[in-house]
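>>> Show me how the following folds:
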Amino acid sequence: MSSAAPRTAGPDHLWSVDEHLADILATVRPLEPIELQLLDAQGCVLVEDVTVPVSLPPFDNSSMDGYAVRVADVAGASEEFPAVLEVVGDVAAGQAELLQVGPGQAARIMTGAPLPPGAETVVPVEWTDGGLGEGPVTGMRARSLAPAGAEGHVEVYRPAGARAHVRAMGSDVKAGDRALEAGTVLGPPQIALLAAIGRGSVRVRPRPRVVVLSTGSELVQPDEELGSGQIYDSNSFALTACARDAGAIAYRVGAVADEAETLRSTIEDQLVRADLMVTTGGVSVGAYDVVKEALSHVGDEDEAGSGIDFRKLAMQPGKPQGFGSIGPDHTPLLALPGNPVSSYVSFELFVRPAIRTLMGLDDVHRPTTRATLTADEALTSPKGRRQFLRGTYADGEVTPVGGAGSHLIAALAQADALIVVPEDVESVEPGTEVEVVLLR
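Below is the predicted model:
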């Protein structure tokens, strides 16, 4: 990636995709770590190694319902000549005081219960008469045991080797082992492991709070009736969903009308709950590009270093972009174009990496691959622009979906990849190998 152009670049500077992204990633910093309860830490990134304080399992325990016995007492046992053992009692999971199993004795044991002193192995109930004196346990009785507390005898019909059906202490992890490394993203299996070793909270970088705000007097909320010249606000829903998919806690703000002061006050009200702000619409050169009007001079009133820089990028879709910081905490703000495909592509290229940088992840980009273009005709691309076309990817091949129009939401819904056409390429023939950004 090339180095970023200076923030003082003139208004006529045409930024490359790499320059704009480098500028964003050089500015955004990972959030400060905090201690969170386990379920609140789901999706967050660990900032320190977690060491196992107690072995798992913490004691030898049975993996079957059956009988805890000595190996010698069941050696040579068969259905013709079963080993008949005295049942001295029951061992249940969570039981504190354990029975002593001596020669010629057995203890009924439940799955997960600790192996009692004197016992060397576990005989599954299916290998016995279940302590009922009715022959081998089969069929509907395959999990049956004599009633808890019932004394008497059990017939064992098969021998068991030492420590058969016994989960050894520390066979999962041992005390002192490293359970999880710093940098691990906490998903359900990691949460389970932390709970299993007794950790109720962990130190992580929190999921960033992202506020998404769309602009446009023509926008109407879904479920409302459309008036003349109005359209439904899809961008704020799409970008909020994108932010959540990237790992953020995302808040959607209803569309703001094309009025600069209203937008300014709305953004200022939202700063209290934002680690990152994303706006969509109002960044082009039209007469009603309210975001530029509202934020172009915000740095004049805030602390030094604040301000939004509106720039043109050598890309399609998504040429107009804005980036900077706002407010007393210099909250990063990315201003995206208003066309649906432009805003979505811009999110994937610039906002998603910013979110994952805030999370403290090492790999912040979507995976890329090379694929063979399958199409009925050559793809065309404007000279000097890096074009991102929607496509579907499978088995090393990618097929364009829809056209190049930045309003084609239906085609976007079919796509699972972006086809990248470099700045110096104006035509791509079918069968050519192209770079592909994988979206799912």
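>>> can we go C-alpha only for contacts and neighbour counts from here?
OK.
>>> ok but Ser214 is inside a helix, no?
No. Ser214 sits outside any helix when classified using DSSP: H, G, I helix; E, B strand; the rest coil, being strand.
>>> mind checking how far it is from Lys174?
Applying C-alpha to C-alpha, to the nearest Å, the value for Ser214 to Lys174 is 52 Å.
>>> out of those two, which sits in the busier spot?
Ser214 (28 against 18; other C-alpha atoms under 10 Å).
>>> Contact partners for that one?
233, 235-236, 253-256, 279-281 (C-alpha atoms under 8 Å, 6 or more residues apart in numbering).
>>> With Thr380 instead?
By C-alpha under 8 Å, 6+ apart, Thr380 lies in contact with 426-428.
>>> Nearest to His165 among the residues you listed?
Val428 (62.4 Å; C-alpha to C-alpha).
>>> which residues of the stretch 101-250 of the chain fall in strands?
105-109, 121-124, 152-156, 166-167, 178-180, 201-205, 209-215, 219-220, 231-232, 249-256 (DSSP state E, counting those that start in this stretch).
>>> Give me the helices and strands touching the first one, please.
Packing contacts for strand 105-109, counted by 3 or more C-alpha pairs under 8 Å, 6 or more residues apart in numbering; DSSP states H and E, involve strand 66-69, strand 83-91.
>>> Can you tell me what sits against it?
62, 64-70, 85-92, 99, 101, 119, 145, 154.
>>> now with 6 Å?
65-69, 85-91 (C-alpha atoms under 6 Å, 6 or more residues apart in numbering).
>>> now those residues in a markdown table, with neighbour count and distance to Ala375?
As requested, those are exported to a markdown table (neighbours: other C-alpha atoms under 10 Å; distance: C-alpha to C-alpha, whole Å):
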| residue | neighbour count | distance to Ala375 |
| --- | --- | --- |
| Asp65 | 22 | 61 |
| Gly66 | 26 | 64 |
| Tyr67 | 32 | 67 |
| Ala68 | 31 | 68 |
| Val69 | 31 | 70 |
| Leu85 | 21 | 76 |
| Glu86 | 18 | 78 |
| Val87 | 23 | 75 |
| Val88 | 19 | 77 |
| Gly89 | 20 | 74 |
| Asp90 | 22 | 71 |
| Val91 | 26 | 68 |
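>>> quick one more, to check against the first:
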Amino acid sequence: MISVEDHLAKVRALLSRPAGVELPLADCAGKVLVADVQAGVSLPPFDNSAMDGFAVRSVDVVGASAEKPAVLPVVADIPAGRTDVPTLLPGTAHRIMTGAAMPSGADSVVPVEHTETGAWADSDQDSEPAVRVLAGAAPGAHVRRTGEDVTSGAVALSGGTVLGPAHLGLAAAVGLDRLTVHAAPKVLVVSTGSELVLPPEPLRHGQIYESNSVMLTAALRGLGCEVETVRSVADDVETFRAAIEPKLATTDLVVTSGGVSAGAYEVVKDALTGIGVEFAKVGMQPGGPQGCGRWNGVPVVTLPGNPVAVLVSFEVFLRPALRTVLGQQDVQRTKVPARLTETLTSPRGKRQYRRGYYTAPDRADSADSALVTGVVGPRGGPGSHLLAAFTQANCLIVLPEDRTEAPEGSEVEVLLLG
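The predicted structure follows:
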């Protein structure tokens, strides 16, 4: 029996970082940025108005009110996008739209809600449009300053970032139309078992519907992988090899489920033993039977067949290994302490991963927030076939190898899912 850490190290050692590829921004969603990206321009690239209103000198509207408005002639109109913005002269105003460049000479914007427009007898130039300013504006009021968001030359996006809509929007805003991202690993997911049937084919007695490839495909695509599946391969060595071997040349990683234990029909173990893949018993529950190695030079990770064991194995081994080689910043799930709502038991010598539901602490109820922990209760038993319980879980409760009992109220480590 080997430790969880030793098997994780073997899986990590198999995988290599994929090459970088330059893609249009629209194709980068969900992919991982290879290196830091510097802003080619500042954001905003120029001082601009945060409001529809009037650009003024703050000294010209000091003390303005509804009872005693400041009346200024409006000598220019500045819509967003105007590039030939005239200088603002003392004692005048420019009508300005949100996002439009501030005129030289102006230091603030009076929102349109604090103004009235028209021509009045007390204006210096009765023939020109004028604005009544009904409230003063402090210097800098409603002005977005150059570089307030990002300065030119600064790091706009950090390498290792998983690119979402906001990241891609920022890349476009600083003048980029392409980014270099890690190429998506091409993963072949293989589910084995002569008992497996694909929906909607009717089940016969002794058969079950295949679900492992569906779960693994979703989980791997969530990491940015390209996934191909071969579902329900029969428990026959030649059939298994014939189904998979032709696909190895275009695959970066093979992930199998089932056929790795100590039974009489362990097709993956029988097919791959002695040709580069090693199998072992890992000190964990569920998910003890594991294997990894290379088949014709291609990394192979073999997982058990029970669905909960598949998902736990993915979380413990594949997810951190793939996130590491993809250069992602948060490799491990967030770990938090929690107090159990009921007693749990675990076999000695095995690290147990139990499905659980974690409730965060209400820190407002404690004078010393550092001492507050959340609570966690199990969902379902330890059995690796209880998939429905996993749908009710938001965490994994971890009981270490030397802990055979965790009483109600005791503290345990929790891995938050999602």
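>>> Quick check: which of the strands of the stretch 101-250 of structure 1 is nearest to Arg273 of structure 1?
Short answer: strand 209-215, nearest of those by C-alpha to C-alpha, at 6.7 Å.
>>> Under the alignment, what does Ala92 of structure 1 map to in structure 2?
Aligned by TM-score structural alignment, Ala92 of structure 1 pairs with Pro79 of structure 2.
>>> got a list of what that match touches?
96-97, 100.
>>> What about the residues you listed, which one has the most neighbours?
Taking other C-alpha under 10 Å as the neighbour criterion, Ile96 ranks highest of these with 28 neighbours.
>>> Could you check how far the nearest residue to Leu168 of structure 2 once chain neighbours are set aside is from Val34 of structure 2?
Of all residues not flanking Leu168 of structure 2 in the chain, Leu25 sits nearest, at 6.3 Å (C-alpha to C-alpha, 6 or more residues apart in numbering). For Leu25 of structure 2, the distance to Val34 of structure 2 (C-alpha to C-alpha) stands at 14 Å.
>>> cool, Gly63 of structure 2 as well?
For Gly63 of structure 2 relative to Val34 of structure 2 (C-alpha to C-alpha), the value is 54 Å.
>>> Please identify which of those two sits among more neighbours.
Under the criterion of other C-alpha under 10 Å, the comparison of Gly63 of structure 2 against Val34 puts Val34 first, with 24 against 15.
>>> so Thr279 of structure 1 makes contact with Pro337?
No. Assessed by C-alpha atoms under 6 Å, Thr279 of structure 1 is found out of contact with Pro337, at 8.3 Å.
>>> As CSV, the helices and strands packed on strand 105-109 of structure 1 with distance to Val290 of structure 1 would be great.
Converted to CSV, these look like this (distance: least, C-alpha to C-alpha, whole Å):
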stretch, distance to Val290 of structure 1
strand 66-69, 74
strand 83-91, 73
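>>> Helices of the stretch 151-300 of structure 1, start to end?
Using DSSP state H, counting those that start in this stretch, the helices of the stretch 151-300 of structure 1 run over residues 188-196, 235-245, 260-270, 290-295.
>>> from the ones you listed, which stretch is densest packed?
Among the helices of the stretch 151-300 of structure 1, helix 290-295 has the highest mean neighbour count (mean count of other C-alpha atoms under 10 Å), at a mean of 23.
>>> equivalent range in structure 2 for that one?
The alignment of helix 290-295 of structure 1 onto structure 2 (TM-score structural alignment) spans residues 267-272.
>>> Quick check: that stretch compared with structure 1, mean distance?
Compared with structure 1 after the fit, stretch 267-272 of structure 2 shows a mean deviation of 2.0 Å (mean C-alpha distance after the TM-score superposition for structure 1).
>>> Counterpart of Ala172 of structure 2 over in structure 1?
By TM-score structural alignment, Ala172 of structure 2 lines up with Ala195.
>>> Now that match: closest residue in space, sequence neighbours ignored.
Closest to Ala195 of structure 1 by C-alpha to C-alpha, 6+ apart is Leu38, at 7.7 Å.
>>> Might one say that the one you found is in contact with Ser201?
Yes. Contact criterion C-alpha under 6 Å: Leu38 of structure 1 and Ser201 qualify, at 5.1 Å.
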